[in-house]
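>>> Structure, please.
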Amino acid sequence: MECGNIVIRKIVNSDIASVQHFLLGQLQDLFSQDGQNAITDDVWGLAKLYIEPVRNQMWAAFSPEGTVIGTIAICEYNDRIAVLKGRYPGKTTAEIGRCYIEKALRRQGIGSRLLKEVEAFGYEKEYEIIYLHTHRFLPGGFHFWEKQGFGIVVEEQGDAQIVHMEKSVASK
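Sure, this is the predicted structure:
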């Protein structure tokens, strides 16, 4: 599939079922360990979290046939992560999440195109920092974000291999 034939756009209510299906498949594939139900709350509330709030958004990449092949989301960071408590002042930091690309289509520029949408949106909404966390065990995840200019803030030890990263968008 040519990257140029892929359509990237903000999701709307009529996309929710297909985006949920895609996300649940990605989560099952990448996080197939026990106890992962807790990480799907936002998947079931896509409209409430990513469509309705004006400072949050989700994009999807669609194949020429209309199948979801990638996603990315941005939302206002809510100081929920213990190791980062107090680091980010209210309203100035956004969090990237749900960035997944269909396995067979990774490393073809789709993730970079999705990230450009997020960065433009973040700049437009006057966020100063974009935060994300990834896991070292995810295929290509950490290296992708590093290549996109994100720097490590905190790296947690343990089985989850969580790496917290950030990038400035204020100077875009």
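>>> going forward, measure contacts and count neighbours with C-alpha atoms only.
Fine.
>>> mind checking how far the nearest residue to residue 68 once chain neighbours are set aside is from residue 127?
In this structure, residue 68 finds its nearest non-sequential neighbour in residue 62, 4.6 Å apart by Cα to Cα, 6 or more residues apart in numbering. Applying Cα to Cα, to the nearest Å, one obtains 27 Å for the distance of residue 62 from residue 127.
>>> rewinding a little: what's the burial count for the residue nearest to residue 68?
The number of residues packed near residue 62 is 18, by other Cα atoms under 10 Å.
>>> isn't it right next to residue 7, touching?
Yes: using Cα atoms under 8 Å, residue 62 is in contact with residue 7, at 5.1 Å.
>>> So what's the residue count around residue 30?
Residue 30 has 13 nearby residues by other Cα under 10 Å.
>>> and what of residue 45?
Number of residues near residue 45 (other Cα under 10 Å) recorded here: 13.
>>> just checking, what packs against the strand or helix carrying residue 74?
Counting by DSSP states H and E, the element that carries residue 74 is strand 68-76. If contacts are counted by 3 or more Cα pairs under 8 Å, 6 or more residues apart in numbering; DSSP states H and E, strand 68-76 sits against helix 16-30, strand 57-62, strand 93-101, helix 110-124.
>>> Please generate a structure for the following sequence too, so the two can be compared:
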Amino acid sequence: MDYITIERIGLSRQDEVIAYVLKARKELFPGLDHDRLPVDLSAFQATYIEDKQGAFLVGRNTRGDIVAAIGMLRYDGRFPFLKFRQDDAVEIVRLYVDKRYRRQGLGLKLFHALQDIARHQGVKTFYLHTHPFLSGALAFWTICGFRELVTKIHGDFETIHMLNSDLDVQVLH
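Okay, the predicted model is just below:
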């Protein structure tokens, strides 16, 4: 594997990162409407740079190409059946590792770097959701310390909601 550097994204690099994330999104979710920019990406600066609970990291190879990405944003309570303190919770989003760099520890390296930032910012609760059709995702997040809370259908997708926290969480069914 190339030597990979981890970089926290600021204003000057956001357009490059958004393009990378959109390319990954098309690969992972070809059936989605790709003409509409997701809210977090259209408000990238406010979500990942200005918000104290936001951050976005990329992995770059020795040529400076982005080969992996991960973000965290303030959890907004968008799933009403999950009840936990939202003021210290973040949602882990947009993890993607280029196929040529998978299974070499890069995803774990990115998550741990993001986790260090979050803990420094006082975050105690890490939430995410994933999907069974994303090969290896459930096993990866379990290795990262996440536990399954509940699986539900949202739109066309079976969605596994996961948490990495010492806090008790109430799941309403």
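>>> Give the aligned equivalent of residue 12 of the first structure in the second structure.
In the second structure, the residue matched to residue 12 of the first structure (TM-score structural alignment) is residue 10.
>>> shouldn't its match be in contact with residue 46?
No: counting by Cα under 8 Å, residue 10 of the second structure does not reach residue 46; the two are 11.1 Å apart.
>>> can you tell me how far residue 21 of the first structure sits from residue 135 of the first structure?
Counting by Cα to Cα, the gap from residue 21 of the first structure to residue 135 of the first structure is 22 Å.
>>> neighbour count winner among those two?
Comparing residue 21 of the first structure with residue 135 by other Cα under 10 Å, the one with more neighbours is residue 135, at 17 against 12.
>>> Translate the more buried one into the numbering of the second structure.
When the second structure is aligned by TM-score structural alignment, the residue opposite residue 135 of the first structure is residue 131.
>>> For its match, which non-adjacent residue is spatially closest?
residue 159 (4.9 Å).
>>> can you check residue 171 of the second structure too?
Once flanking residues are discounted, residue 171 of the second structure sits nearest to residue 82: 4.9 Å by Cα to Cα, 6+ apart.
>>> Quickly note the distance from that neighbour to residue 89 of the second structure.
Taking Cα to Cα, one finds residue 82 of the second structure at 12 Å from residue 89 of the second structure.
>>> Helix, strand, or coil at residue 37 of the second structure?
Each residue gets one of three states, and residue 37 of the second structure gets coil by DSSP: H, G, I helix; E, B strand; the rest coil.
>>> aligned partner of residue 44 of the second structure in the first structure?
Under the alignment (TM-score structural alignment), residue 44 of the second structure maps onto residue 46.
>>> Could you double-check that that match sits in contact with residue 16?
Yes: between residue 46 of the first structure and residue 16 there is a contact at 6.9 Å, judged by Cα under 8 Å.
>>> Which of those two has more residues huddled nearby?
Higher neighbour count among residue 46 of the first structure and residue 16: residue 46, with 22 against 17, using other Cα under 10 Å.
>>> List the contacts of the more buried one.
Residue 46 of the first structure sits next to residue 16 when contact means Cα atoms under 8 Å, 6 or more residues apart in numbering.
>>> Repeat that for residue 40 of the second structure.
Counting by Cα under 8 Å, 6+ apart, the residues that residue 40 of the second structure touches are residue 47.
>>> Kindly report the same for residue 132 of the first structure.
95, 96, 97, 164, 165, 166 are the contacts of residue 132 of the first structure under Cα under 8 Å, 6+ apart.
>>> What separation is there between the closest residue to residue 26 of the second structure other than its chain neighbours and residue 51 of the second structure?
Excluding the flanking residues, the one nearest residue 26 of the second structure by Cα to Cα, 6+ apart is residue 34, at 7.1 Å. According to Cα to Cα, residue 34 of the second structure stands 26 Å off from residue 51 of the second structure.
>>> when you align them, which residue in the first structure goes with residue 29 of the second structure?
Applying TM-score structural alignment, one finds that residue 29 of the second structure aligns to residue 31 in the first structure.
>>> Next: residue 143 of the second structure.
Match for residue 143 of the second structure (TM-score structural alignment): residue 147.
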